[in-house]
Structure formats: structure tokens, C-alpha cells
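Colleague: Quick check, what structure comes out for this input:
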Amino acid sequence: MTAPRSGQYEIVGPRGGRTGEERTVVRNEPLPPTPQSGQGYRITDPTKNGAGKGK
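Modeller: Got it, this is the predicted structure:
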């Protein structure tokens, strides 16, 4: 899966519980593997500087 937006992504548990771990990912780059099976990502702090946006 690739990141739809640049920013901070929090790793969440299989039922959506917070883990407190975050990763910084650039738009259209692949999200790194999660530490445990069943975990996923939720964007917590999108980048606000507009870098990488098309004209």
C-alpha cells in the first residue's frame, strides 16, 4: 500500500487501537511493514507545506 498523503502515520492495532508508534512517509511512497500482523496505518498529521503538489 502506498501513502495517499505525506505526513505522520500512526500504527494502529487490528481493532483500531492506538500503539503510540508513528512513521513519517512521503506521498506515493510505500508504507513500511508493521511490527505485527493485523496492524495498519492511520494518518495523524498531514504535511501542510504543499511540497510535491502538482501545478
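Colleague: CA atoms for contacts and neighbours, from now on please.
Modeller: Fine.
Colleague: Helix, strand, or coil at residue 48?
Modeller: coil (DSSP: H, G, I helix; E, B strand; the rest coil).
Colleague: Give the burial count for it, as a bare number.
Modeller: Residues within reach of residue 48, counting by other CA atoms under 10 Å, total 8.
Colleague: gap between it and residue 32?
Modeller: Distance, residue 48 to residue 32, by CA to CA, to the nearest Å: 22 Å.
Colleague: Another sequence for comparison is provided below:
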Amino acid sequence: MAKPTVKPGQKVPDSGIYKSTKSDTKSTLVKGEPAPPTPKSGEKWKQIIDTNKKN
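Modeller: All right, here's what the predicted structure looks like:
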């Protein structure tokens, strides 16, 4: 399954650790919450670690 990518302010589809696409800043985002602003204009958040793995 592809890792989710979200824009700032968009509801997060899956909890996990996300990295900004240009500045490489990392942040923990929670499912259902709005994604925080990114450090640079035009960036998105891309999930790098899924913290809700299903067994």
C-alpha cells in the first residue's frame, strides 16, 4: 500500500511519522487531526513510518 501524502490543514488519513517533502522536517501526525503547517511553502507531508501497523 502506498504511503499517504497530505497537505497542511488536510485531515491525516493514517497516524504515523511524516516528513516534509522539501525541508526533510519530521513530525508525528495523528489520524483525523489536521496536518500542521510545513516549514516551506508548497510542501506536503509524506508518511515514512506507520505507527498503526495491523497484525
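Colleague: so where does the residue sitting nearest the centre point of structure 1 fall, helix or strand?
Modeller: Ranked by distance to the mean C-alpha position of structure 1 (CA atoms, centre = their mean), the top residue is residue 9 at 2.9 Å. Residue 9 of structure 1 belongs to strand 7-12 when elements are defined using DSSP states H and E.
Colleague: cool, residue 49 of structure 2 as well?
Modeller: According to DSSP H and E, residue 49 of structure 2 maps onto strand 45-50.
Colleague: check the fit of that strand onto structure 1 and give the mean distance.
Modeller: Per the superposition on structure 1, strand 45-50 of structure 2 and its aligned residues are separated by 0.5 Å on average (mean CA distance after the TM-score superposition for structure 1).
Colleague: against structure 1, where does that strand fall?
Modeller: Under TM-score structural alignment, strand 45-50 of structure 2 corresponds to residues 41-46 of structure 1.
Colleague: And the matching stretch, what's buried?
Modeller: 41, 43 (16 or more other CA atoms under 10 Å).
Colleague: Could you tell me the end-to-end distance of stretch 28-38 of structure 2?
Modeller: 13 Å.
Colleague: Contacts for it, please.
Modeller: 6-18, 20, 44-45 (CA atoms under 8 Å, 6 or more residues apart in numbering).
Colleague: so how far is it from its chain's centroid?
Modeller: With CA atoms, centre = their mean, to the nearest Å as the basis, stretch 28-38 of structure 2 stands 6 Å off its chain's centre.
Colleague: gap between the corresponding residue of structure 2 for residue 6 of structure 1 and residue 40 of structure 2?
Modeller: Counting by TM-score structural alignment, residue 6 of structure 1 lines up with residue 15 in structure 2. Noted for residue 15 of structure 2: a distance of 22 Å to residue 40 of structure 2, by CA to CA.
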